[in-house]
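Peer 1: I need the structure of the sequence given here:
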Amino acid sequence: MAWTDERIDSLRGMWEKGLTASQIAEELGGVSRNAVIGKAHRLGLQSRPSPVKEKEGKTASAPAVRKPVPPREPRPAAAAPVAAPPPAPRPAPAPAASAPIGAAPAAGDAPVAPREPVLRSVGPGGFLRQGPGDQQPPIPPAPPRRLVPAKPSAEMAGKTSLLDLNERICKWPIGHPGEPDFHFCGVQVNPGFPYCVQHCGQAYQAQLPRRDRRPPPPLPFGGPRVR
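Peer 2: Below is the predicted model:
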């Protein structure tokens, strides 16, 4: 509903009388409480304190009522303490004989508390991890050892071994590698070849002409024929 001049004058009159915004909205009809407050603010009417804040201020400013404390009854005067005689010195206990291992403790002896087990953390490899107090200084490295050349055996005396080979010595093996006297020829090589003249004749054989070649024997059990 539009605000006419009559409704505005009614709003001002009821506002000055101290009616609340809800009461003014009911009297005017067709408007809400918030619409009345907004119109009063636009008209520049004097603002009024919130009733909720006033109630809160009154409640906070109310002095707290203290309950009366009953008077305490006087206590009777305590008698003066009588000085007790000093205790007589006790005789020193005799040294007890060492009990055998596993024997039960005597009746007068205090029970010895069992030691708590020390928990150790086991690593992934199955070893015990050291704590801060279990760390030991590193072990110093061993001094370097002197490499002493091995003495040649009696079977290799005067023979060429693998360590003696070079480009001027025949490298033809003699014997089996598993035998103790396995060695190499050691004679001067044939120029351009790794072996001497004698062993070159064994290692390299001339190929016969095609007309002088013999066919290999046939395979057993009816193998393919050689043409």
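
Peer 1: Could you use CA atoms for every contact and neighbour count after this?
Peer 2: Will do.

Peer 1: if I look at A25, how far off is G38?
Peer 2: For A25, the distance to G38 (Cα to Cα, to the nearest Å) stands at 12 Å.

Peer 1: run this one through as well so I can compare:
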Amino acid sequence: MTAGWTDDRVGALKKLWLEGQSASQIAKQLGGGVTRNAVIGKVHRLGLSGRAAPSQPARTATTFRTTRPRPAVTTAQTPQPSAPRRLEAVQPKPVQPAAPAPAPIPDLPGTATVMTLGAHMCKWPIGDPSSREFSFCGRRASEGVYCVEHARVAYQPQVRRGSKESGSDLARSLRRYI
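Peer 2: Reported below is the predicted structural model:
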């Protein structure tokens, strides 16, 4: 059952909307079966767009700390300073050799699947798409969507015929038009 929009309800809607109340808050205040969606629809039909301030959901008063609380320290636990300490020379720690870099992944064709195929990988299909072994080349794409090797196969240069046609070609062409 939908609520009727009386002049009083429309007036209250306009007032609450311009005060910055949310559609949910307005629906609760109007009551009588008015839903949040009904309020939003009516606001759009009335052309109400400007608000006094953006609506803010009611928040509970909570405080957030940016630092961790310090434990309470009593004076009985605090050690009293003794005689000044000597600063001893700090021995540098021996430098450990760096771990060997992981071996690069071999650039083998057929290592990419549909799930691992990236934007800059060669998309040359390898194998039968209906088999489990189907994959893509997967090497670094350099020319369009293919690697250099597959681009050579995919993009064949256009073979040009000689500009002079032989006599038989000319006769054949003429017969089409006669």
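
Peer 1: Let me see the TM-score of these two.
Peer 2: Remark: TM-score between the superposed chains equals 0.28 [TM-score structural alignment, normalised by the length of the second structure]; 75 aligned residues with a Cα RMSD of 4.1 Å.

Peer 1: Compare A25 and G38 of the first structure and say which one has the larger neighbour count.
Peer 2: A25 (18 against 11; other Cα atoms under 10 Å).

Peer 1: my guess is the more buried one contacts R33, does it?
Peer 2: Yes: when contacts are counted by Cα atoms under 8 Å, A25 of the first structure is listed as touching R33 (5.6 Å).

Peer 1: In the helix or strand where H199 of the first structure lies, which residues are buried?
Peer 2: Per DSSP states H and E, H199 of the first structure falls inside helix 197-203. Neighbour counts over helix 197-203 of the first structure (16 or more other Cα atoms under 10 Å) mark V197, H199, C200 as buried.

Peer 1: what's the single longest helix in the first structure?
Peer 2: helix 5-17 (DSSP state H).

Peer 1: Now do it: which elements does it pack against?
Peer 2: helix 21-28, helix 33-43 (3 or more Cα pairs under 8 Å, 6 or more residues apart in numbering; DSSP states H and E).

Peer 1: so that helix versus helix 33-43, what angle?
Peer 2: Angle between the axes of helix 5-17 of the first structure and helix 33-43 is 90 degrees (criterion: axes from the mean of the first three to the mean of the last three Cα atoms, to 10 degrees).

Peer 1: What angle do helix 21-28 and helix 5-17 of the first structure make with each other?
Peer 2: 140 degrees.

Peer 1: And helix 5-17 of the first structure, what's buried?
Peer 2: Applying a neighbour-count criterion of 16+ other Cα under 10 Å, one finds L11, W15 buried in helix 5-17 of the first structure.

Peer 1: residues in contact with it?
Peer 2: The contact list for helix 5-17 of the first structure (Cα atoms under 8 Å, 6 or more residues apart in numbering) reads A21, I24, L28, V36, A40, L45.

Peer 1: The first one and G38 touch, don't they?
Peer 2: To tie it back to what came earlier, the one meant is A21 of the first structure. No: using Cα under 8 Å, A21 of the first structure is not in contact with G38, being 10.0 Å away.

Peer 1: shared neighbours of these two, which are they?
Peer 2: Common neighbours of A21 of the first structure and G38 (Cα under 8 Å, 6+ apart) do not exist.

Peer 1: before we move on, the earlier item: would you mind giving the helices and strands packed on helix 5-17 of the first structure as a markdown table with distance to S61 of the first structure added?
Peer 2: A markdown table is the format used below for these (distance: least, Cα to Cα, whole Å):
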| stretch | distance to S61 of the first structure |
| --- | --- |
| helix 21-28 | 27 |
| helix 33-43 | 29 |
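
Peer 1: Please identify the most buried of these.
Peer 2: Highest mean neighbour count of those: helix 21-28, a mean of 16 (counted as mean count of other Cα atoms under 10 Å).

Peer 1: Mind giving me the packing neighbours of it?
Peer 2: Using 3+ Cα pairs under 8 Å, 6+ apart: helix 21-28 of the first structure touches helix 5-17, helix 33-43.

Peer 1: Any chance you could list what contacts that helix?
Peer 2: R7, S10, L11, M14, W15, V31, S32, R33, N34, V36, I37.

Peer 1: circling back: closest one of the buried residues of helix 197-203 of the first structure to I174 of the first structure?
Peer 2: Using Cα to Cα, H199 comes nearest to I174 of the first structure of those, at 10.9 Å.
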